[in-house]
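[1] below is the sequence, then the predicted model.
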Amino acid sequence: MSDTHLVLHDPDGLIEAELPLDRAPHGTLVTAVLAWNDPDLAPRDYEQIALHLTGHAHAVAADVRRLAAALPKSDGRGALAEIVLREADGRLPTPLKGTAHCAQNRARLVQALYTSLGHLTAPVLSAT
């Protein structure tokens, strides 16, 4: 076995852009986490769920950012996406806590990012 390794340099995220997001399991997780009323999980379980949602939020935000950047400046969908992205940029770096509240906040963020992604990928109806 060799102890050499290959370092991938992809500053524009082109490889990631080619990988489709697997929305179904993450959507199910978001729905389940947001439906919690008074769950009784260990703090490390909440942290793991929040960590998983955080990683997925980063991936969805990258897609939203890429699609919004490709829109013409006059397209209002880009401005709305920027609002969601600013919110994500402010919330994603915050430390995770082993609480249901923290996991639910990450789930809400993923939900908002998916809503923004949906607006960016929906066909635009012309007013003709």
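    Done, it's in.

[2] switch to C-alpha atoms for all contacts and neighbour counts from now on
    OK.

[3] from S2, how far off is the residue nearest the centre of the chain?
    Residue closest to the mean C-alpha point of the chain, counted by Cα atoms, centre = their mean, is A57 at 2.2 Å. Here the distance between A57 and S2 works out to 35 Å (Cα to Cα, to the nearest Å).

[4] included below, for side-by-side comparison, is a second structure:
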Amino acid sequence: MSGTVLHDPHGLIEAELPLDRDPYEALVTTVLAWKNPDLQPRDYEQIALQLTGHARAVATDIRRHAAALPEDDGRGALAEVVLREADSCLSAPLEGTASCAQNRARLVRALYTRLDRLTEPLPAAT
């Protein structure tokens, strides 16, 4: 079996790929709607792991968009605050609990909110 090794140290190829947002937003909605879930710890861990991986991808997208903003654009500073909070949350070890999965779901939601604010056009000055 042969293949091509791809060298993309700056993540340029990944930057061109859109995030597969819909399934993760559905997962976030489901996880945050839990009242008294009765899953096995390994199931919570798997859900939290999925959300963690996606949170990292969204954070990377936020960093890319924020870096492209002019220095005087306040959205970049707000993005940095959200990214610091995300880094803190993502550095916590995964646990096999509903609470852990829900915390990761909240993080994904917050990251998407920030990404949307970075990518929406600013109102025209009058």
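    That came through fine. This structure is a prediction, so every number in the text was calculated from the model and none was measured.

[5] burial of the alignment partner in the first structure of A77 of the second structure, as a residue count?
    Alignment note (TM-score structural alignment): A77 of the second structure maps to A79 of the first structure. As a burial measure, A79 of the first structure scores 14 neighbours (other Cα atoms under 10 Å).

[6] could you find the closest non-adjacent residue to the residue nearest to the centre of the first structure?
    Excluding its sequence neighbours, the residue lying closest to A57 of the first structure (Cα to Cα, 6 or more residues apart in numbering) is V110, at 5.2 Å.

[7] list the contacts of the residue nearest to the centre of the first structure.
    By Cα atoms under 8 Å, 6 or more residues apart in numbering, the contact set of A57 of the first structure is 88, 92, 106, 109-110, 113.

[8] now the buried members of the residues you listed.
    88, 92, 106, 109-110, 113 (16 or more other Cα atoms under 10 Å).

[9] identify the farthest-apart pair in these.
    Across these, no pair lies farther apart than L92 and L113, at 12.0 Å, counting by Cα to Cα.

[10] tell me the residues of the first structure aligned with the helix ranked longest in the second structure.
    Determined from DSSP state H, the single longest helix within the second structure is helix 41-67. The alignment of helix 41-67 of the second structure onto the first structure (TM-score structural alignment) spans residues 43-69.

[11] for stretch 16-32 of the second structure, same thing?
    Counting by TM-score structural alignment, stretch 16-32 of the second structure corresponds to 18-34 in the first structure.

[12] so which bits of the matching stretch are buried?
    By neighbour count on 16+ other Cα under 10 Å, the buried set for stretch 18-34 of the first structure is 26, 29-30, 33-34.
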